[in-house]
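Visitor: this one's sequence-less:
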């Protein structure tokens, strides 16, 4: 349950990162509102996940999911380019996230 909450917190972190870009400095009402909702949901789920997952592990996994998700979403929806070094770097981050999950006591 805690790991599912953490996964969802990371998904919403990715969404709010893209939302920040789409809100254009919070000057566009609908993207700004959706971004604020994504931020609130991400923080709520992160705080609930940390009831059963150590802080350092939860934070690292949350950021890792956010990085990978943001890169993917920015490529798919914002047409931002991705190069091979970025893909390798994100793969290393995800490998680290997997390592944290496997070795976690939470």
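Guide: Right, received. Where do you want to start? What you see is a predicted model; the values in this text were computed from it and never measured.
Visitor: CA only for contacts and neighbour counts going forward, please
Guide: Will do.
Visitor: Secondary structure element holding the most centrally placed residue in the chain?
Guide: Nearest residue to the geometric centre of the chain (C-alpha atoms, centre = their mean): residue 66, 2.2 Å. Assigned by DSSP states H and E, residue 66 falls within helix 55-77.
Visitor: What is the subsequent helix or strand relative to that helix?
Guide: Using DSSP H and E, the helix or strand that follows helix 55-77 in sequence is helix 84-103.
Visitor: Put this next to the previous one:
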């Protein structure tokens, strides 16, 4: 169950990052509220997951999921470029996250 909390927390990290950008420096109310709610829930999910997972593994996976999710959001919603080199780097992050899941221990 810790891995489920961790994956959801990582996805929420991408949500709060996108909401932070959309808030325009906290000058827009709704994205600012989404940011705060997603941030709190993301941290809560990470904290719960870390009850059963090693800190290094949990944090690295959380960051990796959030980073890849944020880039995907940027490419799809904000028309950020996605070249071959950028795609290779994202695949390296995904491979690292999967690798940590396979060898990272925990429940």
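Guide: Structure received. Computed from a prediction, not measured in an experiment: that's the story for all the values here.
Visitor: Can you tell me, leaving aside adjacent residues, what's nearest to the residue nearest to the centre of the first structure?
Guide: If the residues on either side of it in the chain are set aside, residue 66 of the first structure comes closest to residue 14, at 4.6 Å by C-alpha to C-alpha, 6 or more residues apart in numbering.
Visitor: Count the residues that sit near that neighbour.
Guide: For residue 14 of the first structure, the count of nearby residues is 27 (other C-alpha atoms under 10 Å).
Visitor: and it, what does it touch?
Guide: 65-70, 73 (C-alpha atoms under 8 Å, 6 or more residues apart in numbering).
Visitor: With the second structure overlaid, how far apart is stretch 2-19 of the first structure on average?
Guide: Mean deviation of stretch 2-19 of the first structure relative to the second structure after superposition (mean C-alpha distance after the TM-score superposition for the first structure): 0.4 Å.
Visitor: about what we covered before: before we move on, which element is the residue nearest to residue 66 of the first structure in?
Guide: Going by DSSP H and E, residue 14 of the first structure is part of helix 2-22.
Visitor: Skip ahead from that helix and say which helix or strand is next.
Guide: helix 29-49.
Visitor: For that next one, buried residues please.
Guide: Buried residues in helix 29-49 of the first structure, defined by neighbour count with 16 or more other C-alpha atoms under 10 Å: 31-32, 34-36, 38-43, 45-49.
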